[in-house]
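S.K.: Provided below for reference: sequence and predicted model.
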Amino acid sequence: MNKFIILHIVYSIFSFTLYAQDDYFTNNTFRYDNYIYKENIKTPLTYREGFELSYPFVELNNTDTITFTFDEISDNIENYNYTFIHCNSNWQPSNLSENEFIDGFYENPVTNYKQSFNTLCNYIHYKISLPNENIKLKLSGNYLLFVYENGDKEKPVLTRRFYVVETKTEIVASVKHATQIDLMKSHQEIDFTLHNVFTCNDPFSDIKIVLSQNGRFDNVISNLKPLFIKDNELIYNYEDGNIFPATSEFRNVDAKSVKYQTEHVQYIEYEKPFYHFYLYPDEKRTFKVYFQSQDINGKYLVKNSLGINSEIEADYLFVTFSLPFDAPMVDGNIYVFGALSDWQCKKENMLKYNFKKKSYELTLFLKQGFYDYQYAYMKDGINEADVGFIEGNHYQTENDYLIFVYWHDITSKYDKLVGLKVINSINPK
């Protein structure tokens, strides 16, 4: 039987079980978010060219390139097109026409693609680079890549968020344990100052701040107002309102090679037609002491350690996660969480409870590489993932924090992104 047909049958079994659990997940409407609309699209990545673990932003009118890649599990090359949508600071479409923020053609075909090479799973690898000879962006702000099928925007394939920055202020920031005594051991506080601030009529209403932990969107802090204004500085040194649960260091799975078992891999089996990685059962860390370990802050890196070009030589394989639990949760669900899930709690990454083994379990179909992950709990009716419920919270945890500074100039129709700072809790720069 054709390998692709076998894969589709296996994947459908997993998907059907999860689809049936919550009607919320059946919503497939267009979203101004990182989202995959087509089931066999896998491994979307957005990064600054040459830096695969970078956050997806570039400076306006800079020579840097933003790279978008994704795979389709298929033997066939599809006819895909793409465009870009300018969004405001709340990720809604800006009141701009395309010619105001796009220089070049508004819609372009995806012409950079390659077939997988020497892999058990056949796939097509697609790549888009920005800017290119057909299109570049003229304004700063939030942007959405929109890929669609056969020139029909009613057939979305995927959407990806990214940023274009025109720096107009210097951000000086620090991360420390929370000032509040009851949160001192579990939370991190982000204090910062905007130096050399541009001329602004009303910084309390015209400037918007967004704080993100490791690139997550579900728990951002926004709309902080300056606590003090001093000369040409805006000071945001709060004791409350600028704090995040610190979580714990990420767990990881190293699947760069099918030839040897890495630290967290219990065993590897070839279960025709694909390899299957079975991880050691993870343990709940809610009340464990802090344990320092190296991680990549929830990201993942595609890599076949035996290949030359991992983009097309990294194979796809099944990875099984398990989390022992005495009884299933009755008021929510548990998810494998991180960049591998687009930092979202969705059907594909929700664990199911195995009553026989007294364990939550999930099998994902992943491209070879190195993956960070955590377990997140999503309580029914709540839209923010609670990582600390399973992983615990420790102020010592190494995290990245992204500080976004938006300016809504009264003379313009859009939110400019005039500052973006990435600061690490252990190694501030």
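M.R.: Arrived safely. As the structure is a prediction and not an experimental result, all values here were calculated from the model.
S.K.: When you work out contacts or count neighbours from here on, use the C-alpha atoms and nothing else.
M.R.: Fine.
S.K.: Which parts of the stretch 301-429 of the chain are helices?
M.R.: According to DSSP state H, counting those that start in this stretch, the stretch 301-429 of the chain carries its helices in the segments 310-313, 388-391.
S.K.: Could you dump those into TSV with distance to residue 342 and mean neighbour count added?
M.R.: Formatted as TSV, these follow (distance: least, C-alpha to C-alpha, whole Å; neighbours: other C-alpha atoms under 10 Å):
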stretch	distance to residue 342	mean neighbour count
helix 310-313	19	22
helix 388-391	18	20
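S.K.: Show the subsequent helix or strand relative to the longest strand along the chain.
M.R.: What stands out as the longest strand in the chain, according to DSSP state E, is strand 152-165. Scanning forward in sequence from strand 152-165 by DSSP states H and E, the next helix or strand is strand 170-177.
S.K.: so what does that next one touch, helix or strand wise?
M.R.: When contacts are defined as 3 or more C-alpha pairs under 8 Å, 6 or more residues apart in numbering; DSSP states H and E, strand 170-177 packs onto strand 187-195, strand 416-424.
S.K.: got the angle between the first one and strand 170-177?
M.R.: Yep, that's strand 187-195 we're talking about. Orientation of strand 187-195 against strand 170-177 (axes from the mean of the first three to the mean of the last three C-alpha atoms, to 10 degrees) gives an angle of 160 degrees.
S.K.: How far does strand 187-195 sit from its chain's centre?
M.R.: Distance, stretch centre to chain centre, for strand 187-195: 23 Å (C-alpha atoms, centre = their mean, to the nearest Å).
S.K.: residues of the helix or strand just after it that come out buried?
M.R.: Going down the chain from strand 187-195, the next helix or strand is helix 203-206, by DSSP H and E. Within helix 203-206, the residues scored as buried using 16 or more other C-alpha atoms under 10 Å are residue 203.
S.K.: Please compare the first structure with the one that follows:
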Amino acid sequence: MALGLTAGCKSAEETEQAESTPASPAVQPELASPSASVRTIQLYQGDDEQSLPVTSMTGGDGLTLEFDLLTEEGRPLSIYFQHADRTWRRDLSPGQTLESFQDDRLVDYRPSRGTKVSYVHYQYRFPNDDIRFRISGNYVLRVTERGRRDSVLFEQPFFVTEAEGGLQLDAEGLPVPGQRQPSLRPRARFAPPSAIRGDPFGHAVCFVRNGRLADTRCEDRPLLARQPNLEFELGRDRAYAPATAEYGLDLSTLRSTAQIARVERTPSPIRVFLDPDYARFTEASRGPSLNGQTVVRSALSAQADPSITAEYVETTFAFVPSGETPYRRPLTVAGSFSGMDPARGIQMDWNERRGRYEGRVLLKQGRHQYFYSTSDPSLAQEVRRTQPRRASTYTAFVYYRDAQYNTDRLLRVGGLRP
């Protein structure tokens, strides 16, 4: 979930959805673009690298931030925190949202060991003795050069929930003409905490699929038939089309596999060439779902301290469109390495001789999710005709508009995997 997010290319499924969905305001973080020296940003709950960055004000596991700087020597850095409403508009000051200090230092860093590409690995856990949150909601962390708030290295979104109220989730399949699989409409039933049961219209629910914050869909008009419980469901025209354009990539073993065509170990960085992916075939569903996260430690558990011993490899992706004919619009490859945001993906080049697109991305050893993205509707049409539904994870965020602070509190977060 990283994002210097502005409008960009849509993925196949997003393009398909846009063909029949009225335009609506984007609900996504707008973050500073990361420095070119920053790689493999991970932000997750506790020790679970696949979890979304959600922590509770009531205790439990905090959040773990990990990232690398492509440099020979490390240095202390600074971290700041900014509250935002549910549309990611930054609002309250740190003095209103933090109980203790308003920033912290990043001093836990170590250089890589025995790798062809040198880097420095940073780790930071919060909340802690110096950083404690007094208000729930959406947040953005900012990592900068030490003591220089505007010298930004990257920004990353996360969530602080109150874990209040009762939440039940389910989903409804909606047949769509010309689409092989039905679209899916997630639904939420929420029992508000007793203190705010008298204000049903102050609530809203936002749904996220597979960790793609750039495709957040919200509903702020609850169904009131079962008060005091509230029901939320997306309109039929905003249901999620089948998620088929996502692939799993396992770089834990740098050797030829069913997915890796060949490995060149002599150059620095090591070069990995993937077998091509095909628009007309159904293997797009291969690989485990990582909920939009990059996994390093658990993917390389056989290594001693993989956070500093994993290699960075130049990974060449290849994609063959139907008929080996290029699209009318640019094609990008994006994924967990770009915050699941197509606008931050790598544009691929057309190889006329091979009849395919190719693009190179510097990736750390581990497991990644990725997908191909273009605003040309022909890719979405091909996916709709041929590829099966991929199992997806839906996350629901329940908000309440608090008049005292004029912002959205985050009451509860829940997950559903139909």
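M.R.: Now that the structure is in, tell me what you want to look at. Everything numeric in this text was worked out from a predicted model, so none of it was measured.
S.K.: could the helices of the stretch 301-429 of the first structure be laid out in TSV, adding distance to residue 301 of the first structure?
M.R.: Supplementary listing: those in TSV, determined by distance: least, C-alpha to C-alpha, whole Å:
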stretch	distance to residue 301 of the first structure
helix 310-313	10
helix 388-391	22
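S.K.: Let me know which of those is the nearest to residue 244 of the first structure.
M.R.: Closest approach to residue 244 of the first structure among those (C-alpha to C-alpha): helix 388-391, 10.9 Å.
S.K.: Which residues does that closest one contact?
M.R.: 245, 247-248, 284-286, 374-377 (C-alpha atoms under 8 Å, 6 or more residues apart in numbering).
S.K.: Can I get the helices and strands packed on strand 170-177 of the first structure in TSV including distance to residue 345 of the first structure and mean neighbour count?
M.R.: Below are these laid out as TSV (distance: least, C-alpha to C-alpha, whole Å; neighbours: other C-alpha under 10 Å):
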stretch	distance to residue 345 of the first structure	mean neighbour count
strand 187-195	22	22
strand 416-424	25	22
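S.K.: So which of those is nearest residue 89 of the first structure?
M.R.: strand 416-424 (8.3 Å).
S.K.: Can you give me the stretch of the second structure that the closest one aligns onto?
M.R.: Using TM-score structural alignment, strand 416-424 of the first structure lines up with residues 409-417 of the second structure.
S.K.: Can you tell me the SS state at residue 206 of the second structure?
M.R.: Three-state assignment for residue 206 of the second structure (DSSP: H, G, I helix; E, B strand; the rest coil): strand.
S.K.: ok, residues contacting stretch 325-337 of the second structure?
M.R.: Residues from elsewhere that reach stretch 325-337 of the second structure (C-alpha under 8 Å, 6+ apart): 1, 9, 40-41, 292-294, 317, 321, 340-342, 344-348, 350, 355-357, 359, 363, 368-376, 378.
S.K.: gap between it and the chain center?
M.R.: Remark: stretch 325-337 of the second structure is offset 18 Å from the chain centroid, using C-alpha atoms, centre = their mean.
S.K.: measure that stretch end to end?
M.R.: Taking C-alpha to C-alpha, to the nearest Å, stretch 325-337 of the second structure runs 27 Å from one end to the other.
S.K.: what's the answer for stretch 268-287 of the second structure, then?
M.R.: In stretch 268-287 of the second structure, first residue to last residue: 28 Å (C-alpha to C-alpha).
S.K.: tell me which residues in it are buried?
M.R.: 269-280, 282-285.
S.K.: any idea which of the residues you listed is closest to residue 263 of the second structure?
M.R.: Taking C-alpha to C-alpha as the measure, residue 263 of the second structure lies nearest residue 272 of these, at 4.7 Å.
S.K.: sec struct for that closest one, please.
M.R.: Applying three-state DSSP: residue 272 of the second structure is strand.
S.K.: What's residue 153 of the first structure aligned with over in the second structure?
M.R.: Using TM-score structural alignment, residue 153 of the first structure sits opposite residue 149 in the second structure.
S.K.: how close does residue 235 of the second structure get to residue 174 of the second structure?
M.R.: Distance, residue 235 of the second structure to residue 174 of the second structure, using C-alpha to C-alpha: 11 Å.
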